[in-house]
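S.K.: sequence unknown, structure follows:
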């Protein structure tokens, strides 16, 4: 493939070579009915360069340009900003290294942007479990992102009071770079990159600056959920961290942050108290089938402890169990 590219697919990865191989193959197997010239850029965040061999092998099997770069700074904003800055195309699609894109993924994302004239498109993320869904969520709905909006609908990131809603991540998203970042400034703020929430903060900032963010309902990716991510302890610490993100971002955009802070702290205390009563009344502590009360407590703790960010959550090496779902 020669000449300028229309689309860059950027993948940030950290020590997930098996999962990354699936992600890459799905990107390289796009139907591409729109006839886009595209490239793939893999940004490796692991000091060992664990993604290098996977990228090198798959690059020999395709005519699509595949580039490998390293960025070992342990900050998600810096990492994703590197993916944006490496892009040679005016459109940049982001997909996570544990996601697999449907064959029409790029057609649907780009098509949604073209049909609506929007600046950003975001699509659904389904889930497939490497072993089984957890007993507390047998349908796995808590591991998916489906806003259930019409195709091409604007995503309302803030309500009338400026309260964040519809939390978004960059996995399965497409950006018109010239419209979203016209001054060439970094897309994500590094101060959010250690504690998390950097991607949603960026979406809220783009929304407040007048950028249109639309829902591409047919641009589907599927995330592989590894067993440790379904454990009760992991879900509770993730819930607490997400509540911290919510408080930080809400205060960052609120016209009256003092009032908002008071209301959030009051809500956090109430959630903690009600969650404790619920968890105690239903004998939830120690259960693998009930989590609602403890999740409500985690929401409350996240609000109350928002100045003590959870940050990165330690995870085991991402290796697929033998015979896991593809």
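M.R.: Thanks, I have the structure now. What you see is a predicted model, and the numbers here were worked out from it, not measured in a lab.

S.K.: rest of the way, CA atoms for contacts and neighbours
M.R.: Will do.

S.K.: what about residue 54, how many residues nearby?
M.R.: 15 (other CA atoms under 10 Å).

S.K.: all helices of the stretch 201-326 of the chain, in order?
M.R.: For the stretch 201-326 of the chain, the helices defined by DSSP state H, counting those that start in this stretch cover 232-253, 257-281, 292-304.

S.K.: give me whichever of those helices is most buried.
M.R.: Comparing the helices of the stretch 201-326 of the chain by mean neighbour count (mean count of other CA atoms under 10 Å), helix 292-304 ranks first with a mean of 25.

S.K.: enumerate every residue touching the residue lying farthest from the centre of the chain.
M.R.: Computed with CA atoms, centre = their mean, the residue of the chain farthest from its C-alpha average is residue 281, at 34.6 Å. For residue 281, the contact set (CA atoms under 8 Å, 6 or more residues apart in numbering) is empty.

S.K.: apply 10 Å and report the result again.
M.R.: Applying CA atoms under 10 Å, 6 or more residues apart in numbering, we find residue 281 in contact with 275, 293.

S.K.: okay, it and residue 125: tell me how far apart.
M.R.: 34 Å (CA to CA, to the nearest Å).

S.K.: what number of residues lie near residue 210?
M.R.: When neighbours are counted by other CA under 10 Å, residue 210 comes out with 10.

S.K.: structure B:
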């Protein structure tokens, strides 16, 4: 098999019809074999039956597989191990791909010396975005757009997002799978479920060994935003958890600490907090929220170091 498309899902059967229908509408202009694997990450709804019923009448090859270990990284790794495609493409169940999406990814691999390809992700919101969600925050909702020109990415500051990423199988054989200590678990509605970072970790590992990344703007997908993702709590939880994850991954030993927290973090936290207060006074809450996210990140960082070194 040339191309394997992996979709991981948990209790979101209502998303699958639109996702599958877009795949069925792909406009293919070259000769390659492709298949789709739906990885059910321990759903309790009728995901399995819906997928099997759809597969029975689909014009493309669709398979169902079950992963009982909760977590997006576990589900993605299951897909890697269960599929045989030379190129593995990952999308989410709330993604709708454009008609030339698959062909444009194949074109990128055929014409470029690259190990991973990422495309554009545009967000679809159920309502008008609140004013406090500024353009530089769209990425936290899964948005990715580096412009209309295709080009290389460095793998550190720029790399594919998980809702639209394609990776050669040889990469997994070289650097391993996604880190299962990271990544969203369950619905992502609870604080303990909303940890990310597995894609960043994976692509940084690939960049460390000389991996090559390519941005293909023609590979456009639409990402459906849920109502809870438009609330301040979502963004603050995301950043608090990111801070905890960063401290957990830090293998350094620090001589000067308070309650297990490295001393140098405290002045950074104070500066971030002072800046937030200044913005609240001068610009108002809509313009200061982005800085509050930074403050929350430092709180998570300190909480993580405290838990790791003092408990």
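M.R.: Ah, there it is. Remember, it's a predicted structure, so these values are computed and weren't measured experimentally.

S.K.: circling back: dump the helices of the stretch 201-326 of the first structure into TSV; add distance to residue 120 of the first structure as well.
M.R.: TSV is the format used below for those (distance: least, CA to CA, whole Å):
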stretch	distance to residue 120 of the first structure
helix 232-253	20
helix 257-281	28
helix 292-304	29
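
S.K.: out of those, nearest to residue 33 of the first structure?
M.R.: Closest approach to residue 33 of the first structure among the helices of the stretch 201-326 of the first structure (CA to CA): helix 232-253, 37.4 Å.

S.K.: roughly how far out does that closest one sit from the chain middle?
M.R.: 14 Å (CA atoms, centre = their mean, to the nearest Å).

S.K.: that helix packs against which elements?
M.R.: With contacts defined as 3 or more CA pairs under 10 Å, 6 or more residues apart in numbering; DSSP states H and E, helix 232-253 of the first structure has these neighbours: helix 198-208, helix 257-281, helix 292-304.

S.K.: 6 Å - rerun?
M.R.: Applying 3 or more CA pairs under 6 Å, 6 or more residues apart in numbering; DSSP states H and E, one finds that helix 232-253 of the first structure contacts helix 292-304.

S.K.: contact partners of the helix it packs on?
M.R.: 236, 239-240, 243-244, 265, 268, 271-272, 275, 278-279 (CA atoms under 6 Å, 6 or more residues apart in numbering).

S.K.: ok, 7 Å please
M.R.: 236, 239-241, 243-244, 247, 264-265, 268-269, 271-272, 275-276, 278-279 (CA atoms under 7 Å, 6 or more residues apart in numbering).

S.K.: one more: stretch 143-162 of the second structure?
M.R.: 90-91, 117-118, 120-123, 199, 203-204, 207, 213-217.

S.K.: go on, stretch 103-121 of the first structure?
M.R.: 29-34, 152, 173-176, 179-180, 211-216, 218-220.

S.K.: how about it, aligned to which bit of the second structure?
M.R.: Under TM-score structural alignment, the match for stretch 103-121 of the first structure in the second structure covers residues 99-117.

S.K.: in that stretch, what's buried?
M.R.: 99-106, 108-109, 114-117 (16 or more other CA atoms under 10 Å).

S.K.: secondary structure class for the residue sitting nearest the centre point of the second structure?
M.R.: Nearest residue to the geometric centre of the second structure (CA atoms, centre = their mean): residue 162, 3.6 Å. Classification of residue 162 of the second structure using DSSP: H, G, I helix; E, B strand; the rest coil returns coil.

S.K.: now swap in residue 8 of the first structure and tell me
M.R.: Classification of residue 8 of the first structure by three-state DSSP places it in strand.

S.K.: which residue in the second structure lines up with it?
M.R.: In the second structure, residue 8 of the first structure lands on residue 4 (TM-score structural alignment).

S.K.: what residues are up against that match?
M.R.: Remark: with contacts taken as CA under 7 Å, 6+ apart, residue 4 of the second structure is in contact with 34-36, 83, 85, 87-89.

S.K.: for those residues, which two are the farthest from each other?
M.R.: 36 and 87 (12.0 Å).

S.K.: for residue 192 of the first structure, find the nearest of the helices of the stretch 201-326 of the first structure.
M.R.: Nearest to residue 192 of the first structure, of the helices of the stretch 201-326 of the first structure and by CA to CA, is helix 232-253 at 8.7 Å.

S.K.: quick one, what contacts residue 199 of the first structure?
M.R.: Per CA under 7 Å, 6+ apart, neighbours of residue 199 of the first structure: 169-170, 188.

S.K.: export those to JSON lines and tack on distance to residue 225 of the first structure?
M.R.: Putting the contacts of residue 199 of the first structure into JSON lines (distance: CA to CA, whole Å) gives the following:
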{"residue": "169", "distance to residue 225 of the first structure": "16"}
{"residue": "170", "distance to residue 225 of the first structure": "17"}
{"residue": "188", "distance to residue 225 of the first structure": "26"}
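
S.K.: so which of these comes closest to residue 75 of the first structure?
M.R.: Distance to residue 75 of the first structure across these (CA to CA) is lowest for residue 188, with 10.6 Å.

S.K.: am I right that that closest one falls within a helix?
M.R.: No. Applying three-state DSSP, one finds residue 188 of the first structure to be coil, outside a helix.

S.K.: can you pull the contacts of it?
M.R.: Contacts of residue 188 of the first structure (CA under 7 Å, 6+ apart): 77, 81, 198-199, 202.

S.K.: before we move on, what about residue 33 of the first structure?
M.R.: residue 107.

S.K.: which residue in the second structure lines up with it?
M.R.: In the second structure, residue 33 of the first structure lands on residue 29 (TM-score structural alignment).

S.K.: so that match, which state does it fall into?
M.R.: With three-state DSSP as the criterion, residue 29 of the second structure reads coil.

S.K.: same question, the one 10 residues further on
M.R.: The assignment at residue 39 of the second structure comes out as strand when based on three-state DSSP.

S.K.: and the longest strand belonging to the second structure, what does it pack onto?
M.R.: If each strand of the second structure is counted by residues according to DSSP state E, the longest one is strand 213-224. Contacts defined by 3 or more CA pairs under 7 Å, 6 or more residues apart in numbering; DSSP states H and E place strand 213-224 of the second structure against strand 95-97, helix 101-111, strand 116-124, strand 151-153.
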